[in-house]
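pasting the structure only:
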């Protein structure tokens, strides 16, 4: 295991690279990032497409050279080291398996490149294939495997190198929804068994919340917030995190230069929010969306100085009393309210709002 740290890291792409993306000039793909893992941690880089998360991962791997700043792995600066010397293993979105080689040949390829003798190759291949449950697949070729099986082969090929760090770049994005759920579970159990420091890139919130010991939410080349998943979800540092994380996203209601935020699952019928320390608002429900286990209620609330479109997410068991086309009394407990400066978008101190019924 090893600690990974980046200090004041910047990666700027020049105009030629940018023009291929349909933009102009120079782009700060990674813009002054400071980040450190702990040993054996599962750290997830989460953000929208183009936010810099994959560039950051590739720079740690040595596949991109930083414009400024340092990459530290295991207590050493590795800026000048080639990828193979950094003791990291990267699993790509496409898995990058050799289609003409068998599973066995794919797994041993990096060992052959290192000059490892055949007996040790066989020993490591058996160990990795047993750990990942792919022993019966060793004589097949990638085209004969399912997406989940290809993923496990890619992990086995990385594992036999005995890396200090795993770097995973959206390895589940090509799987269907059902397979992704089981693959997430496999990845988490696998990492818990080997306890190797892992940095995982994704734009999928479910993956991020389910896999990460900590989340680093990125936007425009910067880390907007870093912390445990529940903390980042419950206490977003700014409007970007509040509205990016969560499906549906956090509701934001303008009031006196402040945006009052609350999660859809915290906007409930008044009868379900007990105590006097609460915000009660009339909620005109326009539409009810029926989802598995939940109902999303779309409509408008009044009572904070402006009419605002919001979404409530309720368990199916409490929605029978809520009909579209009618106004209902809804409430949010005061400790579920979050406040943001309307100009900067940053979290601000709690303020007094109308409470009670």
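Now that the structure is in, tell me what you want to look at. Remember, it's a predicted structure, so these values are computed and weren't measured experimentally.

CA atoms for contacts and neighbours, from now on please.
Noted.

tell me the contacts of residue 207?
Residues in contact with residue 207 (Cα atoms under 8 Å, 6 or more residues apart in numbering) are residue 184.

Could you measure from it over to residue 259?
Using Cα to Cα, to the nearest Å, residue 207 is found at 29 Å from residue 259.

For this structure, just list every one of the helices.
Using DSSP state H, the helices of the chain run over 15-19, 53-61, 103-113, 118-132, 147-159, 177-194, 205-211, 229-234, 239-244.

Let me know how buried residue 210 is, in neighbour terms.
Residue 210 sits with 14 neighbouring residues when counted by other Cα atoms under 10 Å.

do the same with residue 68
Neighbour count of residue 68, defined by other Cα under 10 Å: 16.

Report the spatially nearest residue to it, omitting neighbours in sequence.
Using Cα to Cα, 6 or more residues apart in numbering and skipping residues adjacent in sequence, the residue nearest residue 68 is residue 10, 5.0 Å away.

Tell me the spacing between that neighbour and residue 60.
12 Å.

repeat for residue 150
Taken as Cα to Cα, the span from residue 150 to residue 60 is 24 Å.

Comparing those two, which residue is more hemmed in?
residue 60 (27 against 22).

That one touches residue 71, doesn't it?
Yes. Applying Cα atoms under 8 Å, one finds residue 60 in contact with residue 71, separated by 6.3 Å.

residues shared between the contacts of the two?
Common neighbours of residue 60 and residue 71 (Cα under 8 Å, 6+ apart) are residue 6.

Include distance to residue 285 when you put the helices of the chain into JSON lines, please.
Output for these, formatted as JSON lines (distance: least, Cα to Cα, whole Å):
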{"stretch": "helix 15-19", "distance to residue 285": "45"}
{"stretch": "helix 53-61", "distance to residue 285": "38"}
{"stretch": "helix 103-113", "distance to residue 285": "55"}
{"stretch": "helix 118-132", "distance to residue 285": "50"}
{"stretch": "helix 147-159", "distance to residue 285": "42"}
{"stretch": "helix 177-194", "distance to residue 285": "31"}
{"stretch": "helix 205-211", "distance to residue 285": "27"}
{"stretch": "helix 229-234", "distance to residue 285": "25"}
{"stretch": "helix 239-244", "distance to residue 285": "21"}
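
okay, now the one to match up with it:
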């Protein structure tokens, strides 16, 4: 799948790798960014030329005055003594040391217990204090408080990340897509109710899912749209769902390919807590490998009362396009 913004830049496929940077509404490589910088240098070069000319002219004027009027510059110099009065300086090295706070003497376990009583914003400031505190926070990240969000949207095709706060009156925050390491670093202090991912390509799918697996976002809903997975990334997706099976109750796959990779085993990782499955596919590249076995298991688990299922069929497209909503009988 080719991104619309990438096609607008005149390329047949999207560049992938650690050299990616966000630029406008799409992705450009470092080579493109350097090309833009080279074009701007042509406008800056005349200004730099006049600056160098002025510096050389001032240097020539100062040298000429020093040779012709040497007495003029003596007014600007003060006499210096060859001997320094060392008695004015303290020789006690202990008095010159900056005293450390007693908190730096605490062991790492005590620091981790202190960090548990801090709010998320204060914890972020503590993480920037020193390398030791940063390592302590990283080691005890699971037990530390996190900032709750309503939804996290990661749009790889547009190189943007949107974070929607819990408060509906506040506007979402938009970020340019950082590197994968930077994305993991920014999301590790957050939890979300909905994780929305769009525009994955096969080369990116495995590293991105592996990065999400290392986080503790605790989403209730996971939704993938217009994403193309590699065969090696599907087992990582199963691990991601299995790691969040205590919280995920809603999963969605819309126009994800190749569809035959998504089988019953994918839903088994979330049962019996799964209550909603959203699947949509126009059938051009095949049908999802999810059979009636998982749908029946979803509708009638053994340890809960019978449930009703509602199917929304897409009759204007090829199969398979349906959404399954499971609701309890009232």
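Nice, I can see it. All values reported here derive from a predicted model rather than from experimental measurement.

TM-score for these two?
Their TM-score after superposition, calculated using TM-score structural alignment, normalised by the length of structure 2, is reported as 0.28; 171 aligned residues with a Cα RMSD of 7.3 Å.

Distance-wise, check residue 154 of structure 1 relative to residue 45 of structure 1.
For residue 154 of structure 1, the distance to residue 45 of structure 1 equals 20 Å [Cα to Cα].

swap in residue 255 of structure 1?
Per Cα to Cα, residue 255 of structure 1 is found 33 Å from residue 45 of structure 1.

For these two, indicate the residue with more neighbours.
residue 45 (24 against 14).

if I pick residue 206 of structure 1, what's in contact with it?
With Cα under 8 Å, 6+ apart as the criterion, no residue contacts residue 206 of structure 1.

Would you quantify the distance from it to residue 150 of structure 1?
For residue 206 of structure 1, the distance to residue 150 of structure 1 - Cα to Cα - is 22 Å.

same question, residue 107 of structure 1
On the measure of Cα to Cα, residue 107 of structure 1 and residue 150 of structure 1 end up 11 Å apart.

Count residues in the vicinity of the residue nearest to residue 34 of structure 1 when sequence neighbours are not counted, would you?
Leaving aside its chain neighbours, residue 34 of structure 1 sits nearest to residue 7 (4.7 Å; criterion: Cα to Cα, 6+ apart). Look at residue 7 of structure 1: counted by other Cα under 10 Å, it has 15 neighbours.

doesn't residue 30 make contact with residue 7 of structure 1?
No. With contacts counted by Cα under 8 Å, residue 7 of structure 1 stays clear of residue 30, the gap being 11.5 Å.

and the residue nearest to residue 34 of structure 1, what is it in contact with?
Applying Cα under 8 Å, 6+ apart, the residues near residue 7 of structure 1 are 32, 33, 34, 35, 69, 70, 71.

Identify the residue spatially nearest to the last one, adjacent ones excluded.
Nearest residue to residue 71 of structure 1, sequence neighbours excluded (Cα to Cα, 6+ apart): residue 6, at 4.6 Å.

close enough to count as contact, that neighbour and residue 76?
No. The pair residue 6 of structure 1 / residue 76 is not scored as a contact, 11.1 Å apart, by Cα under 8 Å.

More neighbours: which of the two?
Taking neighbours as other Cα under 10 Å, residue 6 of structure 1 and residue 76 compare with residue 6 leading, 21 against 13.

how close does the more buried one sit to residue 126 of structure 1?
If you measure residue 6 of structure 1 against residue 126 of structure 1 using Cα to Cα, the figure is 35 Å.

got it, and residue 260 of structure 1?
Distance from residue 260 of structure 1 to residue 126 of structure 1, by Cα to Cα: 56 Å.

the more surrounded of the two?
It is residue 260, of residue 260 of structure 1 and residue 126, that has more neighbours when counted by other Cα under 10 Å, with 22 against 18.

residue contacts, that one?
Contacts of residue 260 of structure 1 by Cα under 8 Å, 6+ apart are 251, 252, 253, 254, 337, 338, 339, 340.

how close does the residue nearest to the second one when sequence neighbours are not counted get to residue 55 of structure 1?
With Cα to Cα, 6+ apart as the measure, residue 261 is the residue that lies nearest to residue 252 of structure 1, at 4.5 Å, once sequence neighbours are left out. Using Cα to Cα, we find residue 261 of structure 1 at a distance of 32 Å from residue 55 of structure 1.

cool, residue 153 of structure 1 as well?
24 Å.

So for these two, which sits in the more crowded spot?
With neighbours defined as other Cα under 10 Å, residue 153 of structure 1 and residue 55 compare such that residue 153 has more, 27 against 20.

just checking, the more buried one touches residue 103?
Yes. Contact between residue 153 of structure 1 and residue 103 holds when scored by Cα under 8 Å: they sit 6.8 Å apart.

Tell me, how many residues neighbour the nearest residue to residue 46 of structure 1 once chain neighbours are set aside?
Nearest non-adjacent residue to residue 46 of structure 1, counting by Cα to Cα, 6+ apart: residue 217, 4.9 Å away. Residue 217 of structure 1: 26 surrounding residues under other Cα under 10 Å.
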